[in-house]
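Chemist: Structure here, sequence nowhere to be found:
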């Protein structure tokens, strides 16, 4: 084999130079310490927060435990027995009983306005004056025409009488005599026309003095003196509004219409009370005047018109009022303020105030703070119960709700007239809690607190709110 055959076809590959190994990163020792310190701070802050919350809860628990034995000040009222009105509530608008736009009935210059804006006027009182000169002249002209026609009639009648005599003597023809009678009749008719013209002139002259057609209050003046006014003017001179009496128009749902109509057919006078926009202030008392003759199909309501004397001017046209239509008066009702009624898992109840210390079973359920804390008094407050003061406590008394009328509730059982109940401060109470009863600031029900006192005043005034039936949904205080 030749030398050329033994040579390799390709030269041998040279080995590649090896790459340098990457350097291993080295963690800094300072960085480790920073991470460790951050974790330590977080853990320490969490532990401190937990301990602080535990201490605060313990402090609050001890304080509330100590306060649990202290008498709590509460607002109280007496349960009342009185006549309660049962009513429907509605929204109404005050409307004037009569509104008249006073216009001039004759043309002319407005000489004078004899009343002030806002002045009360009586029917027939002079309001304004139109220049009477043209109408005085027209009256004089009509009177002159009457005098002329009367003289002419006298002459014509005399001629007719002479022709009648000549006709009987056969001197004149019948046609001539009849013609003279006709002339006398024409002049007589002219006299009647003149008398009517005089009457019309007097009426127009009287129209120059504009008087009030009703009793009422004068509104803002529409025309100033000196302007020419016409009988065809649309705005008029003044607007007189009758405010005594005054009307209120309100709507009732058609579901209540049969009940209202039945009462009106019986001849009963349905009392209507008007309150202000907030429903807190009583404005006036009136009665139903009429019920509209049809139901509004778009709203399902019917309009009712009530009338009020409004002697004190409490109602004003276009005023918005809350209306209460009294359907009946329920006598001898047991009534409490709605603020006193609470609702729990076992139903409605009130906190009743009783004199003395709570019974043993209630004291066992609510041990004094000294027994719970193992010390006397309250170190946090530095106070102790005054043993010389009268002692009172409360019990949760279940009640039966008959009807809710606004801010008052009619009960059918559970309490009796004269019982003292809590109306404010129930949130911290439970059966057996000691209390310091105080007179309520609510003028609708508070009285001097004395649980042994009997108080059964009869009142007929209704309180504020809407008619509701069923249980009170208000909750408050602890479960009895």
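Modeler: Cool, got the structure. Here the structure is a predicted model, which is why all the values come from computation and not from measurement.
Chemist: make it CA atoms for all contacts and neighbour counts henceforth
Modeler: OK.
Chemist: How much space separates residue 144 from residue 158?
Modeler: 22 Å (C-alpha to C-alpha, to the nearest Å).
Chemist: do the same with residue 202
Modeler: As for residue 202, its distance to residue 158 is 32 Å (criterion: C-alpha to C-alpha).
Chemist: What helix or strand is residue 250 located in?
Modeler: Residue 250 belongs to strand 238-253 when assigned by DSSP states H and E.
Chemist: next one: residue 192
Modeler: Following DSSP H and E, one finds residue 192 within helix 174-207.
Chemist: For the helix or strand that that helix is followed by, give me every contacting residue.
Modeler: Using DSSP H and E, the helix or strand that follows helix 174-207 in sequence is strand 209-211. Here strand 209-211 makes contact (C-alpha atoms under 8 Å, 6 or more residues apart in numbering) with 104, 123-130.
Chemist: From those, list just the buried residues.
Modeler: Taking 16 or more other C-alpha atoms under 10 Å as the criterion, what is buried in the contacts of strand 209-211 is 104, 125-130.
Chemist: quick one: which of these is nearest residue 308?
Modeler: Closest approach between the buried ones among the contacts of strand 209-211 and residue 308, by C-alpha to C-alpha: residue 125, at 24.3 Å.
Chemist: CSV for the contacts of strand 209-211, including secondary structure and distance to residue 434?
Modeler: Shown next, in CSV, are the contacts of strand 209-211 (DSSP: H, G, I helix; E, B strand; the rest coil; distance: C-alpha to C-alpha, whole Å):
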residue, secondary structure, distance to residue 434
104, coil, 78
123, coil, 68
124, coil, 72
125, coil, 71
126, strand, 74
127, strand, 72
128, strand, 76
129, strand, 79
130, strand, 82
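Chemist: State the pair within those that is farthest apart.
Modeler: Applying C-alpha to C-alpha across those, the maximum distance is between 123 and 130, 19.0 Å.
Chemist: Spatially nearest residue to residue 228 (excluding sequence neighbours)?
Modeler: Leaving aside its chain neighbours, residue 228 sits nearest to residue 109 (4.3 Å; criterion: C-alpha to C-alpha, 6 or more residues apart in numbering).
Chemist: which residues does the one you found contact?
Modeler: 130-131, 225-229.
Chemist: tell me which element it falls in.
Modeler: Residue 109 belongs to strand 108-113 when assigned by DSSP H and E.
Chemist: in that strand, what counts as buried?
Modeler: 108-111, 113.
Chemist: Which pair in those has the greatest spatial separation?
Modeler: So for those, where distance means C-alpha to C-alpha, the most widely separated pair is 108 and 113, at 13.9 Å.
Chemist: following the strand holding residue 109, which helix or strand shows up next?
Modeler: strand 120-121.
Chemist: For that following strand, which helices and strands make contact with it?
Modeler: strand 216-218 (3 or more C-alpha pairs under 8 Å, 6 or more residues apart in numbering; DSSP states H and E).
Chemist: Give me the contact list for the helix or strand following the strand it packs on.
Modeler: Toward the C-terminus, strand 216-218 is succeeded by strand 228-229 as the next helix or strand (DSSP H and E). With C-alpha under 8 Å, 6+ apart as the contact definition, strand 228-229 has outside contacts at 104, 106-110.
Chemist: let's bring in a second one:
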């Protein structure tokens, strides 16, 4: 042997020998990988179940209590004086003087304006002269009657002496009768002339436009120098309100609400001029005449109002609340509770319905369960409904709505809250 060492051949190298600890770690890796896969799958399944299932709902509840329930009808109307007098003119002519203006307090018979009276004064003078002419004609015809009667008496005496013929006597008697009839005609003409004179004087008096009542001028529609033409229609010169301390509101009530309106019902209303003030009145009259505008039928209800401080002005627009019914100190629930119905998803938390399930009922949440309670309802004001009979008691919490957790929150947070 030459003492040299041959290099080992790679194909002839023996397999490395592993220590026992290394051999154990190498065998543990597959189990670790399998366990991690199983844990991940379970986590995904649990997460999917909680994300996919809907959030468990909760409910908004309101406590049942005692209170007042008032049924009312809302409407709008116009403020007007109880009695408004239209002052016009019976005769035509130019206005020569205006003696009343807006807000003038007037008395019955007070002159508010005058129309040029000259043409009507001329008519009075002419008719007065006609009466004088008729009286003069009467005096003349009376004298003629006296002469006709004397002539008839003379002719009759002469006939007894055979001095005149029967024809002459008949003619004398006829003339006396005609003179007597003329007197009656003259008296009738005098009465006619007097009537014409009276009419002329009335027309002359009409040139003074007078207030027919005590009141306040609320409108003036004429000016000095304006010509009034009353030939076809009486012109309106003034509007006079008899008493502004007593006002009324004319309101239009829809046909769906008119059945609940009665005389004497209390009314509250407000006007734009006094938004912080509430006025009170009562229904004085419900008129039977319908008013149809664009196929909408309404009826006029008149509300009487005390306007002692003259705050209300004619023509103001009023927003009215008419109280048609009221119950005080009654058990009441929110009207929304009578409309609430739980969803099918909550079937596991719902107590089976009773035999009155189709009648008025409310849902009460007790011990995380929903119980349906049948009730007999009374009047409603839209927000609350009176309960006349039922198993509800003051303090019970009725369900008015379903409340779900916020969908904006992450699924994990919703899961934690649930």
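Modeler: Looks like it came in fine. These figures come from a predicted structure and were not determined experimentally.
Chemist: what's the TM between chain one and chain two?
Modeler: Between these two chains, after superposing, the TM-score reads 0.54 (TM-score structural alignment, normalised by the length of the second structure); 297 aligned residues with a C-alpha RMSD of 4.9 Å.
Chemist: on that earlier part again, distance between the strand holding residue 250 of the first structure and the chain's centre?
Modeler: Counting by C-alpha atoms, centre = their mean, to the nearest Å, strand 238-253 of the first structure is centred 16 Å from the centre of its parent chain.
Chemist: Could I get the buried residue list for it?
Modeler: 238-252.
Chemist: Over to stretch 197-210 of the second structure?
Modeler: 197, 200-201, 203-210.
Chemist: go on, stretch 219-232 of the second structure?
Modeler: Neighbour count says stretch 219-232 of the second structure has 219-220, 222, 228 buried, by 16+ other C-alpha under 10 Å.
Chemist: And that stretch, how far out from the chain middle?
Modeler: Centre-to-centre, stretch 219-232 of the second structure and its host chain are 34 Å apart (C-alpha atoms, centre = their mean).
Chemist: and which of the buried residues of strand 108-113 of the first structure is nearest residue 72 of the first structure?
Modeler: Closest to residue 72 of the first structure out of those is residue 113 (69.8 Å), distances taken as C-alpha to C-alpha.
Chemist: The second structure: which residue goes with that closest one?
Modeler: Aligning on TM-score structural alignment places residue 113 of the first structure opposite residue 98 in the second structure.
Chemist: quick one: contacts for the closest residue to its match other than its chain neighbours?
Modeler: Nearest non-adjacent residue to residue 98 of the second structure, counting by C-alpha to C-alpha, 6+ apart: residue 113, 4.4 Å away. Residues near residue 113 of the second structure by C-alpha under 8 Å, 6+ apart: 95-100, 208-210.
Chemist: Tell me which two of these sit farthest apart.
Modeler: Largest separation among the contacts of residue 113 of the second structure by C-alpha to C-alpha: 96 and 210, giving 14.3 Å.
Chemist: Spatially central, which residue of the first structure would that be?
Modeler: Centroid-nearest residue in the first structure, with C-alpha atoms, centre = their mean: residue 277, separated by 2.9 Å.
Chemist: Now do whichever strand or helix holds residue 77 of the first structure: which elements does it pack against?
Modeler: Per DSSP H and E: residue 77 of the first structure is located in strand 72-78. Applying 3+ C-alpha pairs under 8 Å, 6+ apart, we find strand 72-78 of the first structure packed against strand 420-424, strand 434-439.
Chemist: among these, which is the most enclosed?
Modeler: Of all those, strand 420-424 has the most neighbours on average by mean count of other C-alpha atoms under 10 Å, namely a mean of 25.
Chemist: I'd like to know which elements that one is packed against.
Modeler: Secondary elements touching strand 420-424 of the first structure (3+ C-alpha pairs under 8 Å, 6+ apart): strand 72-78, strand 347-355.
Chemist: and of the contacts of strand 228-229 of the first structure, the nearest to residue 478 of the first structure?
Modeler: residue 104 (74.2 Å).
Chemist: Identify the residue of the second structure aligned to that closest one.
Modeler: Structural alignment places residue 104 of the first structure opposite residue 89 in the second structure (criterion: TM-score structural alignment).
Chemist: residues contacting its match?
Modeler: 206-207, 209, 228, 230, 234-237.
Chemist: out of the residues you listed, who's nearest residue 262 of the second structure?
Modeler: Closest approach to residue 262 of the second structure among the contacts of residue 89 of the second structure (C-alpha to C-alpha): residue 236, at 35.2 Å.
Chemist: Leaving out sequence neighbours, find the closest residue to the closest one.
Modeler: Nearest one to residue 236 of the second structure, counting by C-alpha to C-alpha, 6+ apart, is residue 88 at 4.5 Å.
Chemist: Wait, that neighbour touches residue 240, no?
Modeler: No - the pair residue 88 of the second structure / residue 240 is not scored as a contact, 11.0 Å apart, by C-alpha atoms under 8 Å.
Chemist: doesn't residue 112 make contact with residue 100 of the second structure?
Modeler: Yes - because the distance of 4.8 Å satisfies C-alpha under 8 Å, residue 100 of the second structure is recorded as touching residue 112.
Chemist: on that earlier part again, thought residue 283 was touching the residue nearest to the centre of the first structure, still the case?
Modeler: No - counting by C-alpha under 8 Å, residue 277 of the first structure stays clear of residue 283, with 10.3 Å between them.
Chemist: returning to what we had before: what distance separates the strand holding residue 109 of the first structure from the centre of its chain?
Modeler: On C-alpha atoms, centre = their mean, the centre of strand 108-113 of the first structure falls 43 Å from the chain's centre.
Chemist: To what extent does that strand diverge from the second structure after superposition?
Modeler: Its aligned residues in the second structure lie a mean 2.6 Å from strand 108-113 of the first structure after superposition (mean C-alpha distance after the TM-score superposition for the first structure).
Chemist: quick one, that strand and strand 238-253 angle?
Modeler: Strand 108-113 of the first structure runs at 80 degrees relative to strand 238-253, counting by axes from the mean of the first three to the mean of the last three C-alpha atoms, to 10 degrees.
Chemist: now the angle between strand 126-130 and strand 108-113 of the first structure, please.
Modeler: Strand 108-113 of the first structure and strand 126-130 meet at an angle of 140 degrees, taking the same axes, to 10 degrees as the criterion.
Chemist: separation between residue 79 of the second structure and residue 283 of the second structure?
Modeler: 14 Å.
Chemist: Quick check: buried residues in the helix or strand following the strand holding residue 250 of the first structure?
Modeler: Downstream of strand 238-253 of the first structure, the next assigned helix or strand under DSSP H and E is helix 257-265. Using 16+ other C-alpha under 10 Å as the burial criterion, the residues of helix 257-265 of the first structure that qualify are 257, 260, 264.
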